[in-house]
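Enquirer: Structure for this input, please:
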Amino acid sequence: MIKFFRRIRFKLMETGKTGRYFKYAIGEIILVVIGILIALQINTWNENRKESLEESSILQNLYDEFSENKKMFDENIIETENAKQTGYAIMRLMGKPEELLKKQNVDSLLFIVLEPGEYRPSENTINDLIQSGRLKLLRNKKLKTLLYNWQSQLKDVKVAIERAELKIDNELIPYLSKHYALKDIDKYGALNWKENTTLKIDKYAIFNDVEFENITDDYLYRVAAAERSLKRLGTILDAILAETNK
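Expert: Down below sits the predicted model:
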């Protein structure tokens, strides 16, 4: 094709048709420019198509990951609520007579209180998007904002849950170790003891001890705070699922 145009130019120059030559040259330049523009448009279309396909893949990965996070969230919120309600039940037993206390399965109540649950969702997709810079491929501004809010709120959840866990590890367990039989509590856990402790201990004395009441009260305060933080995270989680499932 190039040789064809070149032959035409030479022929016009040889015959002295300068005016027609310039018109032809201008037309040729226009054709070249149009060809370049078309090539650029095709390249842009291909790039947009690739980005659109990658965006679809990202959305699918986010939806899959947060669907699993949702399952874990639902389980954890139930565990947290159970721990909180059981803690309230224990507080209602404070100062009650031993006859009433013996009608309660105190060992089981304490086991549930000591297992408030923890939430460790997957963050692989979000971290990969941020570290690789591919987050910019998402055209949904609302989704981007939700993902940033998710990470921020998740940090608050982790802090709130950690505060409750520290209360258990640093105060509740040490107190029960001195005033209760942990073996009786662990019947309901992984140790699965078949018999209670054979040691003589007044397990019901803790319900007349203000130290135990104060520890439980502060623990409940922290669990309630963790639950509120979790629920805020759950709202963001549901919104992310809605945006990635469009």
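
Enquirer: C-alpha from now on. contacts and neighbour counts both.
Expert: OK.

Enquirer: Which stretches in this protein count as strands?
Expert: Counting by DSSP state E, the chain has no strands to list.

Enquirer: just so I have it, where are all the helices in it?
Expert: In the chain, the helices defined using DSSP state H lie at 2-14, 18-93, 98-101, 106-113, 124-132, 141-167, 173-179, 182-185, 210-244.

Enquirer: ok now do the closest residue to Val157 other than its chain neighbours, which residues does it touch?
Expert: Excluding its sequence neighbours, the residue lying closest to Val157 (CA to CA, 6 or more residues apart in numbering) is Ser229, at 5.5 Å. For Ser229, the contacting residues are Gln153, Asp156, Val157, Ala160, by CA atoms under 8 Å, 6 or more residues apart in numbering.

Enquirer: for comparison, sequence B:
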Amino acid sequence: MVQLFRKVRQNLLSENKFTKYLVYALGEIILVVIGILIALAINNGNQNRINKENEQTYLAGLQEEFQTSKSKLTELIAVNQSNYAGAKKILEHTNTKNNPISEATFSKLLYNTFSKDIAFNPNNSLLQEMVNSGNLKNLSNTQLRKQLTNWISTMEDISRQEEELSIQREKVLDMFRTNENSLKTIFKQAGIYDNIGLPTNETDVSNLGLLNSTEFENNVLMFILTCYATEKAHYNPLMQDLDAILNLIKKEIN
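Expert: Predicted coordinates:
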């Protein structure tokens, strides 16, 4: 084909048909440009198809991650609610002579309320990989990209709040690491001590005196307030963000 075009050009020049030569050369250039544009269009079409396929793969992975994270958060909210509900029951018996509570009941309340630490551990491995590799920009939905970027910074805020909650929990537990009170009594009365095969003796230290301690009452109160703030100001808005992200992902998945 190239040789044919060259032969035509040579014939036109040899016959002194310069005007026709220019028209022919221009036509040839136009054909080349059209060929290049067609090739680019095909290439762009293929690249767009590949990008769409990659985006769908990322979306499916993100959907699975955030659904797992939602299940974890739902369970964590329930644990947090149980913790501060138990702490409120303990608070009902502080500094009062009415409705006396038994050592066994007090121990079970203490164990059920303060034995579970709170820490949200979302599944963010794919999201982190996308951020680190720059592939987050491959998501075409601008609002989704914004929500995912905000999610990462929100996790830092959640961690700080959970750290504060852990500090308040430890302040209560520290009151049982003294000569006046006993963790062993809690474990024995709550049925935990025998289950893990620890040695027993007949001497038990009562923890009921803590119910008349203002320091204990203050620590439990701060724990309740921090639990409440963790749920209302952090976990509930986080759940709303999770639902928003999952809804955006669902709309984008073909």
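
Enquirer: quick revisit: and the contacts of Ser229 of structure 1, which two are furthest apart?
Expert: Using CA to CA, the pair of those lying farthest apart is Gln153 and Ala160, separated by 10.5 Å.

Enquirer: Name the nearest residue to the alignment partner in structure 2 of Tyr219 of structure 1, ignoring sequence neighbours.
Expert: Using TM-score structural alignment, the partner of Tyr219 of structure 1 in structure 2 is Phe223. Leaving aside its sequence neighbours, Phe223 of structure 2 sits nearest to Gln168 (CA to CA, 6+ apart; 5.2 Å).

Enquirer: so who does that neighbour touch?
Expert: Counted by CA under 8 Å, 6+ apart, Gln168 of structure 2 has contacts Asn219, Met222, Phe223, Thr226.

Enquirer: How much space separates it from Ile34 of structure 2?
Expert: 72 Å (CA to CA, to the nearest Å).

Enquirer: Check the contacts of Ser229 of structure 1 against Ser67 of structure 1 and report the nearest one.
Expert: Closest to Ser67 of structure 1, out of all of the contacts of Ser229 of structure 1 and judged by CA to CA, is Gln153, at 17.7 Å.

Enquirer: Just give me the neighbour total for the closest one.
Expert: 18 (other CA atoms under 10 Å).

Enquirer: Please compute how far stretch 33-44 of structure 2 lies from its chain's middle.
Expert: Remark: stretch 33-44 of structure 2 is offset 43 Å from the chain centroid, using CA atoms, centre = their mean, to the nearest Å.

Enquirer: average gap between it and structure 1?
Expert: Mean deviation of stretch 33-44 of structure 2 from its aligned counterpart in structure 1 after superposition (mean CA distance after the TM-score superposition for structure 1): 1.1 Å.

Enquirer: Now do that stretch: which range of structure 1 does it align onto?
Expert: Against structure 1, stretch 33-44 of structure 2 falls on residues 33-44 (TM-score structural alignment).

Enquirer: how many other residues sit next to Phe4 of structure 1?
Expert: Around Phe4 of structure 1 there are 8 other residues, counting by other CA under 10 Å.

Enquirer: which one in structure 2 is aligned with Ile236 of structure 1?
Expert: So Ile236 of structure 1 corresponds to Asp241, using TM-score structural alignment.

Enquirer: List the contacts of that match.
Expert: Gln147, Trp151.

Enquirer: Give the aligned equivalent of Thr198 of structure 1 in structure 2.
Expert: Thr198 of structure 1 maps onto Glu202 in structure 2, by TM-score structural alignment.

Enquirer: separation between that match and Phe106 of structure 2?
Expert: 19 Å.

Enquirer: who has more neighbours, those two?
Expert: It is Phe106, of Glu202 of structure 2 and Phe106, that has more neighbours when counted by other CA under 10 Å, with 19 against 5.

Enquirer: what does the more buried one align to in structure 1?
Expert: Looks like Phe106 of structure 2 aligns to Val106 there (TM-score structural alignment).

Enquirer: Against Leu12 of structure 1, how distant is that match?
Expert: For Val106 of structure 1, the distance to Leu12 of structure 1 equals 107 Å [CA to CA].

Enquirer: same question, Lys203 of structure 1
Expert: 112 Å.

Enquirer: any idea how far Met222 of structure 2 is from the spatially closest residue to Leu173 of structure 2 that is not a sequence neighbour?
Expert: Nearest non-adjacent residue to Leu173 of structure 2, counting by CA to CA, 6+ apart: Phe114, 7.6 Å away. For Phe114 of structure 2, the distance to Met222 of structure 2 under the criterion CA to CA works out to 13 Å.

Enquirer: ok, now Asn80 of structure 2?
Expert: For Asn80 of structure 2, the distance to Met222 of structure 2 equals 14 Å [CA to CA].

Enquirer: So if I had to pick from the two, which one is more boxed in?
Expert: Asn80 (22 against 17).

Enquirer: give the contact list for the more buried one.
Expert: Here Asn80 of structure 2 is in contact with Ile118, Cys227, Glu231 (CA under 8 Å, 6+ apart).
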